[in-house]
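Fold the following.
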Amino acid sequence: MLPAIFTVALAFVGVSFGAPASLSKRLPGRVVQASTTAVIDPVGVYIRATWAKDGSLIAGYAATDGTQHVLRTARSTDGGLTWAHQGEVYRADKTTHDIDNAFPLQIPGGRILYAYRNHDRPNGSQYTYYRITISYSDDNGATFKYLSTVAQRAASGVNGLWEPFLRVANDGSLQCYYSGENAANDQDGYMRQSLDGGKTWSSPITVSGAGVTSRDGMIGVAKIDNKGNLMAVFENTESGFFSIDYVRSHDDGKSWGERGRLYTAANGGQAIAPQITNVAGTLVASFMTDESIGDTGADGGQMKVITSTDGGKSWGSSVVTGNVASHWPGLFTRDSTHFLALYSKNGLGAVSQVYELEN
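Predicted coordinates:
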């Protein structure tokens, strides 16, 4: 079952974006390539996507423009096959600020929220203040204004805030997940809730990392069903190397537990930067890894996905959805049989590619 927000959006769109058969290339397992690679922005990184109220797709991502970091949006009217530059969310001088980790989300009513890290580093390297910020757009992502700060704190040792992830709960509340450092070797996952569309935020609950010394990070969350069962995935170092773990919630994100291992890279490699989405009942989890290409480091390795048709109890073999020199992948459920692989690729920039789940 698709998450409710996707079901509404797909009903609004009312069309299928399946690619011509000539573009299809069968890959191992259930995942089938259904489009060529589409460039979103030649200098874009860390891409995430959402619906707009007119049925188009809005991609959020970071870029560099001269001496400035910029958070941008791009728009697709054909389901991610092509993209056009749309607007900007925020820009700042990169010698004094660090802005990145874009995450756009359309909420009920059509407003688009855009979460991102928003840090001060006056000398160009040393951080002095950390924030997770929310901006909003009421014109389908063309222009944005500041809305709120989800979490913030002054820098003190290693205590950064990173990688926001937004979702709407079944009761209509908004949840923002993010990572918070405790020390160089320890980071936890947190969630704060908003009951007013992101204007104000609750105190945090711990999603992962309590009682564990590990760099838990890059949280992604997906519905398992429409009964409040969720799965969150995240990278971790509890075994001394990066692998992918998960936790579950049975109350729509209010509490979390049942920590377990989702994926361990083969051949002494590492797996990092996971995300997860639900495609009409099939869970699709992504990550990047160097397990098949030698000890090059996971960042710049391959984007791979694995799928589960039993609520995450078991997973199939991995399938490559982004070739070597891919970075910081994301996922987006486009319709009941297709998802977008979103990543940055050396020589291309921010890209998307459509994949189909076989029947």
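
rest of the way, CA atoms for contacts and neighbours
OK.

Now do the SS call for residue 5.
At residue 5 the chain is in helix, as set by DSSP: H, G, I helix; E, B strand; the rest coil.

what's the burial count for residue 77?
By the measure other Cα atoms under 10 Å, the count of residues near residue 77 is 15.

how close does it get to residue 102?
21 Å (Cα to Cα, to the nearest Å).

so residue 189 makes contact with residue 219?
Yes - using Cα atoms under 8 Å, residue 189 is in contact with residue 219, at 7.0 Å.

shared neighbours, the two?
177, 178, 179 (Cα atoms under 8 Å, 6 or more residues apart in numbering).

The first one against residue 166, yeah?
Yep, that's residue 177 we're talking about. Yes - at 6.4 Å, residue 177 counts as touching residue 166 under the criterion of Cα under 8 Å.

Between those two, which is the more surrounded one?
Using other Cα under 10 Å, the more surrounded residue of residue 177 and residue 166 is residue 177, with 27 against 24.

in what helix or strand does the closest residue to that one other than its chain neighbours lie?
Among residues not flanking residue 177 along the chain, residue 191 sits closest, at 4.3 Å (Cα to Cα, 6 or more residues apart in numbering). Element membership for residue 191 (DSSP states H and E) is strand 186-194.

Find the residue closest to residue 93 in space, skipping its chain neighbours.
Nearest to residue 93 is residue 68, by Cα to Cα, 6+ apart, at 4.3 Å.

run this one through as well so I can compare:
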Amino acid sequence: MPGHLGQKVLNALTGGHSNHPPGQNLPGRGLINEDERPLSSPPNRGTYPRLARLSDGSILSSFTQFPENQRALCVARSTDNGRTFELLSEVTRAAGDVDNMFLLEAAPGVVLAAFRNHDIGPDGPSHFRITVCRSMDSGRTWKFASQAAEKKPPFGIWEPFMRLGRRGEVQLTYSQEFAHNNQCTMLIVSQDQGSTWTQPTCLHGNNDPLRDGMNGIAKTIDNGREALVMAFETTRYGPFNIEALISYDDGATWQKRHEVFRPKHGHNAGSPQIASFADGSLVVAFMTDEDSSQVEWVKHAAIKVVFAGPPHNGQIQWSAPSVVSPASSFWPGVMALDHHTALVTYDRGGPLAKTVTWQPR
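Here you go, the predicted structure:
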């Protein structure tokens, strides 16, 4: 939905709220710390890094490597709050298209790994899957648990994200194409730690000509009311930009769609992930090529973050962006480390991370 029509629809949804100009009266400020560290030791090549905190205090990192004409989904572990990581295990490897791995501890010591797992034929993907594997020993060994979602071509499924709902159920969201210009965020739920799943439901925009994708969700609070904020990429202006939705019912329904970040005209901002701090303030990490004279997405992208205070009556005011990692960097993730610090992950010749700090006023 490019051009002026897209902006009119967005203004109608949000009351004109936009990231331009960015908010100047945030209840704090975000700082980028120059403390880059690898997410594995030795610092192997790898991409699509993500993090998961376990109940024993350790942190698992996950990333995709490319050994011997295959893809391997790898896990490393930190016992010093994310300062150093040691390679721990391999979830799976395959000659097909395995990637987009996301980890979640479903119960103490029970870790799920969800990832895309597509068969590739001579004309491209021949079968699409979101596969879930399970570890009963905090990520050391893995077994197949279920095919959480699967379908035949022509349209695909990608980019799983997982969180625990209020009742301990696993909520898995992923992106599903319905047409070349229509992709939606889907929800499936498991009550048995990933063995079985509900039928998928579309969370928002099933009839919109927009490619919503690569979602992440963080818990926050809106004037004392529990809330979730979902960040995702979309195609409102042709290239990718970042938008968000808010849920007040633990992720069942979503509303208050609004703009988080829009790059310079003709450029892209995509692949967002979101985390929250102790006071409910938010940080969104994403990749953007807006500083490059060349637009060849996803090349020439830098990793940036924007910050916001908690929602206020469904309104969120986002900061101007700050650079975390220069071009070319890819596929960021983010996870809160403590009350005021988050660890932003990315691929720049291998899986790396850097902390950002939120300073409330």
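
TM value for the aligned chains?
Between these two chains, after superposing, the TM-score reads 0.86 (TM-score structural alignment, normalised by the length of the first structure); 324 aligned residues with a Cα RMSD of 1.8 Å.

Residue in the second structure paired with the residue nearest to residue 177 of the first structure?
Residue 191 of the first structure maps onto residue 187 in the second structure, with residues paired by TM-score structural alignment.

Tell me how many other residues crowd that match.
There are 22 residues near residue 187 of the second structure, going by other Cα under 10 Å.

what does residue 142 of the first structure give?
18.

Would you check that it makes contact with residue 87?
Yes - the pair residue 142 of the first structure and residue 87 passes the contact test of Cα under 8 Å, sitting 5.0 Å apart.

who touches both of these two?
residue 73.

just to revisit the earlier point, could you list every residue that touches the match of residue 191 of the first structure?
171, 172, 173, 174, 200, 201, 202, 203.

repeat that with 10 Å
Contact analysis of residue 187 of the second structure by Cα atoms under 10 Å, 6 or more residues apart in numbering lists 160-162, 171-175, 197-203, 251-252.

quick one on the thing from earlier: mind listing the shared neighbours of residue 177 and residue 166 of the first structure?
191, 192, 193, 220, 221.

Which two of these have the greatest separation?
193 and 220 (15.8 Å; Cα to Cα).

where exactly do the helices run in the first structure?
4-13 (DSSP state H).

Trace residue 140 of the second structure over to the first structure, please.
Under the alignment (TM-score structural alignment), residue 140 of the second structure pairs with residue 142 in the first structure.

wait, what's in contact with its match?
Applying Cα under 10 Å, 6+ apart to residue 142 of the first structure gives the contacts 58, 72, 73, 74, 75, 85, 86, 87, 88, 89, 112.

what's residue 56 of the first structure in contact with, if anything?
Counted by Cα under 10 Å, 6+ apart, residue 56 of the first structure has contacts 9, 13, 50, 75, 76, 77, 78, 79, 80, 140.

For these, give me TSV that also has distance to residue 300 of the first structure.
Putting the contacts of residue 56 of the first structure into TSV (distance: Cα to Cα, whole Å) gives the following:
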residue	distance to residue 300 of the first structure
9	33
13	35
50	25
75	26
76	26
77	29
78	28
79	26
80	23
140	32
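
Go through those residues and flag the ones preserved in the second structure.
Among these, the contacts conserved in the second structure (both residues aligned by TM-score structural alignment, their matches' Cα atoms under 10 Å) are 50, 75, 76, 77, 78, 79, 80, 140.

Of these, which is the nearest to residue 25 of the first structure?
residue 80 (17.5 Å).

Let me know whether the closest one touches residue 48 as I believe.
No - here residue 80 of the first structure lies out of contact with residue 48, judged by Cα atoms under 10 Å, at a distance of 11.9 Å.

any residues in contact with both of these two?
Residues touching both residue 80 of the first structure and residue 48 (Cα under 10 Å, 6+ apart) are 58, 59, 340, 341, 342, 352.

how far away is residue 240 of the second structure from residue 264 of the second structure?
Residue 240 of the second structure is 11 Å from residue 264 of the second structure, by Cα to Cα.

er, residue 292 of the second structure I mean
Counting by Cα to Cα, the gap from residue 292 of the second structure to residue 264 of the second structure is 10 Å.

same check, this time on residue 122 of the second structure
Following Cα to Cα, the distance that separates residue 122 of the second structure from residue 264 of the second structure is 38 Å.

Looking at those two, which one has more neighbours?
Using other Cα under 10 Å as the criterion, residue 122 of the second structure and residue 264 rank with residue 264 on top: 13 against 6.

Under the alignment, what does that one map to in the first structure?
Per TM-score structural alignment, residue 264 of the second structure is aligned with residue 266.
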